[in-house]
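Asks: prediction below, plus the sequence it came from.
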Amino acid sequence: MDENSPVFVISTAAELAGMHPQTLRQYDRIGLVSPGRTLGKSRRYSMRDVAKLREIAQLSGEGVSLEGIRRILNLEDEVNRLRSRVGELETALADELLNRPGRRVFAAGSAGDVISMRAGTRLRRQNAVAIWRPLEHK
């Protein structure tokens, strides 16, 4: 079963989260947790929704207001989206470096700055370190 599959009816999700079903309805109304819906408009919760409900209960128990909880959840979602995007960019960069080996050369200066250089050029400074990957011969 996928953690995003909406399979739990409200009473089961409430029991799993340790809450009253009316609390889940309130959280749905204010947008803290948005469960899936059946054709008959009944709520269906996923394991991810139940985990979010448990997190809400923990934050609420620590004295965080519902508006504070909403902001925390939104920030966590944004961090997850950004991490995913960074992973995509790292993969794209790695693919680009593998597809065009030897095209870019970088040097590190004494102050820690990165200098982009054309292949085949040398540094004028004696205290800089050049970093490159040799071309693979096939």
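Replies: Thanks, I have the structure now.
Asks: from here on, contacts and neighbour counts on C-alpha atoms
Replies: Fine.
Asks: next, the buried residues of the strand or helix carrying Thr12.
Replies: Thr12 is part of helix 10-17 when elements are defined by DSSP states H and E. The neighbour-count criterion (16 or more other C-alpha atoms under 10 Å) identifies 10-14, 17 as the buried residues of helix 10-17.
Asks: which secondary structure elements does that helix contact?
Replies: In this structure, helix 10-17 packs against helix 21-30, helix 47-61, with contacts taken as 3 or more C-alpha pairs under 8 Å, 6 or more residues apart in numbering; DSSP states H and E.
Asks: just send the ones you listed back as TSV, with distance to Val129 too.
Replies: Below are the helices and strands packed on helix 10-17 laid out as TSV (distance: least, C-alpha to C-alpha, whole Å):
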stretch	distance to Val129
helix 21-30	56
helix 47-61	48
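Asks: got another, please set it beside the one above:
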Amino acid sequence: MISVAAKMAGMHPQTLRQYDRMGLVQPGRAPGGGRRYSARDVALLREVQRLSQDDGVNLAGIKRIIVLEQMVDDLQQRVAQLEAELTAAYRRMAELEALGGGLPRRDLVPTTRPSTALVVWRPRRTGEPSA
């Protein structure tokens, strides 16, 4: 309930309503439409209060901090996921190499005669579409 969360955060319930309208804190909703604050929401309310009162950050700045912190959390989770996928891929490559023994790699194509082809390389200009 909003009154309990307000008491736990040391704020007036109207302040919580304002923060909800601004999107600083987004509590869950009860079937009747009432706000339901989690322990995480209360901790966030305390952090909003600390940033506002102790550090002098305005509410727009606090909202930006919250958004950026959420982005950092999301990116850290994504990095952990990608690292796990990379580790699994390396493990699978090692398994395949162990099974293949001395078999030739499929990405290498043997040639019987040396090539006389000439390759001209030109750097792409800025703004030029890639092929």
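Replies: In hand now; what should we look at? Just so we're clear, the structure is a prediction, and the values are computed from it rather than from any experiment.
Asks: the inter-axis angle of the helix holding Thr12 of structure 1 versus helix 21-30?
Replies: Relative orientation of helix 10-17 of structure 1 and helix 21-30, computed by axes from the mean of the first three to the mean of the last three C-alpha atoms, to 10 degrees: 100 degrees.
Asks: strands along structure 2, start to end?
Replies: According to DSSP state E, structure 2 carries its strands in the segments 28-29, 35-36.
Asks: most packed of these?
Replies: Highest mean neighbour count of the strands of structure 2: strand 35-36, a mean of 17 (counted as mean count of other C-alpha atoms under 10 Å).
Asks: mean deviation of the longest helix anywhere in structure 1 from structure 2?
Replies: For structure 1, the longest helix by residue count, based on DSSP state H, is helix 66-99. Once the two are superposed, helix 66-99 of structure 1 sits an average of 0.4 Å from its aligned residues in structure 2 (mean C-alpha distance after the TM-score superposition for structure 1).
Asks: now that helix: buried residues?
Replies: By neighbour count, and taking 16+ other C-alpha under 10 Å as the criterion, the buried residues in helix 66-99 of structure 1 are 69-70, 73.
Asks: that one maps to which residues in structure 2?
Replies: Residues 59-92 of structure 2 are where helix 66-99 of structure 1 lands when matched by TM-score structural alignment.
Asks: before we move on, the earlier item: and the longest helix of structure 1 with helix 21-30, angle?
Replies: 60 degrees.
Asks: packing partners for helix 66-99 of structure 1?
Replies: Helices and strands touching helix 66-99 of structure 1, as assessed by 3+ C-alpha pairs under 8 Å, 6+ apart, comprise helix 47-61.
Asks: neighbours around Asp49 of structure 1, how many?
Replies: Look at Asp49 of structure 1: counted by other C-alpha atoms under 10 Å, it has 23 neighbours.
Asks: wait, isn't it in contact with Val33?
Replies: Yes - counting by C-alpha atoms under 8 Å, Asp49 of structure 1 sits close enough to Val33 to count as a contact (6.6 Å).
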